[in-house]
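Peer 1: dropping the sequence and predicted coords here.
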Amino acid sequence: MRIGSFDIAPRVILAPMAGVTDKPFRVLCKRLGAGLCASEMTTSDPRFWNTAKSRHRMDHEGEPAPISVQIAGTVPALLADAARHNVDHGAQIIDINMGCPAKKVCNAWAGSALMRDEALVARILEAVVAAVDVPVTLKIRTGWAEGQRNAPTIARIAEASGIAALAIHGRTRDQQYTGVAEYETIADIKSQLSIPVIANGDIDSPRKAAQVLAETGADAVMVGRAAQGRPWIFREIAHYLATGEELPEPTVADVRDILLAHLAHLHAFYSEQSGVRIARKHLGWYAKDRPENAAFRAVVNRAETADAQLRLTRDYFDALAAGVTPDIPAAA
């Protein structure tokens, strides 16, 4: 699959997720096999571009290409300015968010709420495509609500506006992340378009990725929540698509080493205090379904220093690797 001049290989992509797909996580997922990683959503409001959060989101130094940055907003001119600003700061692909179902985003008529105004969608897409010399992609849902699946109309608008690739989450906005993703709408859209289509929603295993590609005819799959605490899913999917064979699950020692490197990158990227806090959600995802998970989280979440967080994590996974019950201390 190509997006502009970029070959996206393997054809498995990390979905943009607010508060998750920061630079340390994107770099990790690319190292573990993702063909493309989209940044977490960045605002088109220039008043917030110089906040600490925005500066971190716009930091792409040392990040493997291609660098995809997602922007969000409602005003075509502001989104065009945001696209230019992010390209100036290293973005090689601009992605437009029309898929986020979060209430605070939709209440501002951004994210998937934009799908209710097809004329505004067209103005936004045309403005952003005209503003930058890099490929512009779009992420949408199947529609706003049950009975309002207008994704095929939005898709045709996108192609006519010069969008380089379209990602579709197989749910309406009002479904949020409940129920089961449906792929019929994605298949219908793929049959009508000449631009690449990326299927998203409930892709949580190599076999499911292959099934969704077969059902939809999509050019690639996009993985979101299933990558949380399991970033090696990208190499698993890539291997299965290439060979038809499943890789063995990573060993506990493999998981330990991946996690410790991830924690160290978070500490270095955000500074110790913020990095320790931000790492806590990742620790919970990595330890999910493992022995003594609740006790481990209760202790490690009280760690206030990078050294303590790393030590507790290493000791926990070392015990699991040795086949013994982890000795969870009473306090960090």
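Peer 2: That came in fine, so what should we check first?
Peer 1: could you use CA atoms for every contact and neighbour count after this?
Peer 2: Will do.
Peer 1: for the stretch 201-332 of the chain, just list every one of the helices.
Peer 2: Remark: helices assigned in the stretch 201-332 of the chain by DSSP state H, counting those that start in this stretch are 206-216, 233-243, 252-270, 272-287, 293-300, 306-322.
Peer 1: quick one: the first one to helix 233-243, angle?
Peer 2: Right, helix 206-216. Calculated by axes from the mean of the first three to the mean of the last three C-alpha atoms, to 10 degrees, helix 206-216 forms an angle of 60 degrees with helix 233-243.
Peer 1: circling back: of the helices of the stretch 201-332 of the chain, which is nearest residue 48?
Peer 2: Residue 48 lies closest, by C-alpha to C-alpha, to one member of the helices of the stretch 201-332 of the chain: helix 252-270, at 18.0 Å.
Peer 1: mind checking the helices of the stretch 201-332 of the chain for the one nearest to residue 32?
Peer 2: Distances from residue 32 to each of the helices of the stretch 201-332 of the chain were compared using C-alpha to C-alpha; the minimum, 5.7 Å, belongs to helix 233-243.
Peer 1: take this one as well and set it beside the first:
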Amino acid sequence: MRGNLQIIDLVKIGNITLPDFPLLLAPMEDVSDPPFRAVCKDTGADLMYTEFISSEGLIRDAIKSRKKLDIFDYERPIGIQIFGGDEESLSMAAKIVDVTNPDLLDINFGCPVKKVALKGAGAGVLKDIDLMVRLTDACVKATNLPVTVKTRLGWDEQTKNIEEVAERLQDVGIKALSIHGRTRCQMYKGEADWTLIAKVKNNPRIHIPIFGNGDIDSPQKALEYKHRYGVDGIMIGRAAIGYPWIFREIKHYVQTGELLPPPTVEERVAVCKKHLRGSVAWKGPIVGINEMRGCYAGYLKGLPNIREYRARLVVLKTPEEVETVLDEIQTAYAGIEMQRAPIELVNYHEKCPL
């Protein structure tokens, strides 16, 4: 406090200004698409990223890679994330991304799955820090956008080199660093170790924002980690799948120390409908309907005896049919007092590699 004026520390990523202790939606393959990002934005995500995009795919003009470049003004600030293990390809991909005008460009040095990491991209680059620096430098020089990086502690227990990585990447010009508190070899096993993330944040040489990632599944843990590790913000991935309200709940708890009640049945149905409509609009009716089938369990978790409704939802073939059943659910459970169900951090490896 200065007099009666409270000083609020804002977080800066290049020319992007975020609120104090921002909450970031992690880039997740097959999850962080525009329909999902839209509901997370509504519930409080301060900065979001696209699914990761192959630099080689962008250069080849692959349809799937190009489709992932779709961003919308209501999402801002929004970052596009790319991955690759070749300097020239990453540089060319960065130039392509630049034209789409996101707010920042993020480089993925964290994806642990074999099809990425064992081909020398994603977390595979953690085996060669000199290469990681060269790849990052090539991107920084290829774009006018702020460049950020998401990575892990190291390749394995013997190579937890994140402190060196942070200094060297900052030296070549990145504007923020997100760190998942596991090595590549851990995948998602065990508990995320935030102690090294704290060491990076507390390094007097580091002046860029440091965001922590891994195992945040409740408002209480978010606030505890904020105080214990001193990070500038938190990146949330798996906890938001099927429960985008995690952002709203964390913000409220950090500000007040009070837990919000869980979302009502009406809120759950409304968000589910918005996600469904966005999915159909962006992907088409067939793919949009099919890919939503894995989302209903999360949105409806905590409702008693919901299995029969879920079984119906996953076989329906038109948006109208799905919305009819969702309306039935809202009517059947009207006025029910929702109980808080624990958020399950699914071990989703190949499905959602970040």
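Peer 2: Thanks, I have the structure now. All values derive from a computational prediction rather than experimental measurement.
Peer 1: TM-score for these two?
Peer 2: Aligned and superposed, the two chains score 0.93 in TM-score terms (TM-score structural alignment, normalised by the length of the first structure); 324 aligned residues with a C-alpha RMSD of 1.7 Å.
Peer 1: just to revisit the earlier point, export the helices of the stretch 201-332 of the first structure as CSV, with columns for distance to residue 35 of the first structure.
Peer 2: Formatted as CSV, these follow (distance: least, C-alpha to C-alpha, whole Å):
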stretch, distance to residue 35 of the first structure
helix 206-216, 14
helix 233-243, 8
helix 252-270, 19
helix 272-287, 22
helix 293-300, 31
helix 306-322, 29
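Peer 1: a markdown table for the ones you listed, including mean neighbour count and distance to residue 58 of the first structure?
Peer 2: Shown next, in a markdown table, are these (neighbours: other C-alpha atoms under 10 Å; distance: least, C-alpha to C-alpha, whole Å):
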| stretch | mean neighbour count | distance to residue 58 of the first structure |
| --- | --- | --- |
| helix 206-216 | 18 | 30 |
| helix 233-243 | 20 | 24 |
| helix 252-270 | 18 | 12 |
| helix 272-287 | 19 | 17 |
| helix 293-300 | 18 | 29 |
| helix 306-322 | 18 | 24 |
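Peer 1: among these, which comes closest to residue 127 of the first structure?
Peer 2: Closest to residue 127 of the first structure of the helices of the stretch 201-332 of the first structure is helix 206-216 (C-alpha to C-alpha; 29.7 Å).
Peer 1: what about that closest one, how far off from the second structure?
Peer 2: Helix 206-216 of the first structure, aligned to the second structure and superposed, deviates on average by 1.2 Å (mean C-alpha distance after the TM-score superposition for the first structure).
Peer 1: where does that helix end up in the second structure?
Peer 2: Taken onto the second structure by TM-score structural alignment, helix 206-216 of the first structure occupies residues 219-229 there.
Peer 1: now swap in stretch 160-175 of the first structure and tell me
Peer 2: Using TM-score structural alignment, stretch 160-175 of the first structure corresponds to residues 171-186 of the second structure.
Peer 1: aligned partner of residue 273 of the second structure in the first structure?
Peer 2: Matched by TM-score structural alignment, residue 273 of the second structure corresponds to residue 260 in the first structure.
Peer 1: can you pull the contacts of residue 34 of the first structure?
Peer 2: Counting by C-alpha atoms under 8 Å, 6 or more residues apart in numbering, residue 34 of the first structure touches 9-14, 234-235.
Peer 1: restricted to helices, list these.
Peer 2: Judged by DSSP state H, helices contain the following of these: 234-235.
Peer 1: burial of the closest residue in space to residue 109 of the second structure that isn't next to it in sequence, as a residue count?
Peer 2: Setting aside the residues directly before and after it, residue 109 of the second structure is nearest to residue 122 in space (C-alpha to C-alpha, 6 or more residues apart in numbering), at 4.1 Å. Using other C-alpha atoms under 10 Å, residue 122 of the second structure has 32 other residues around it.
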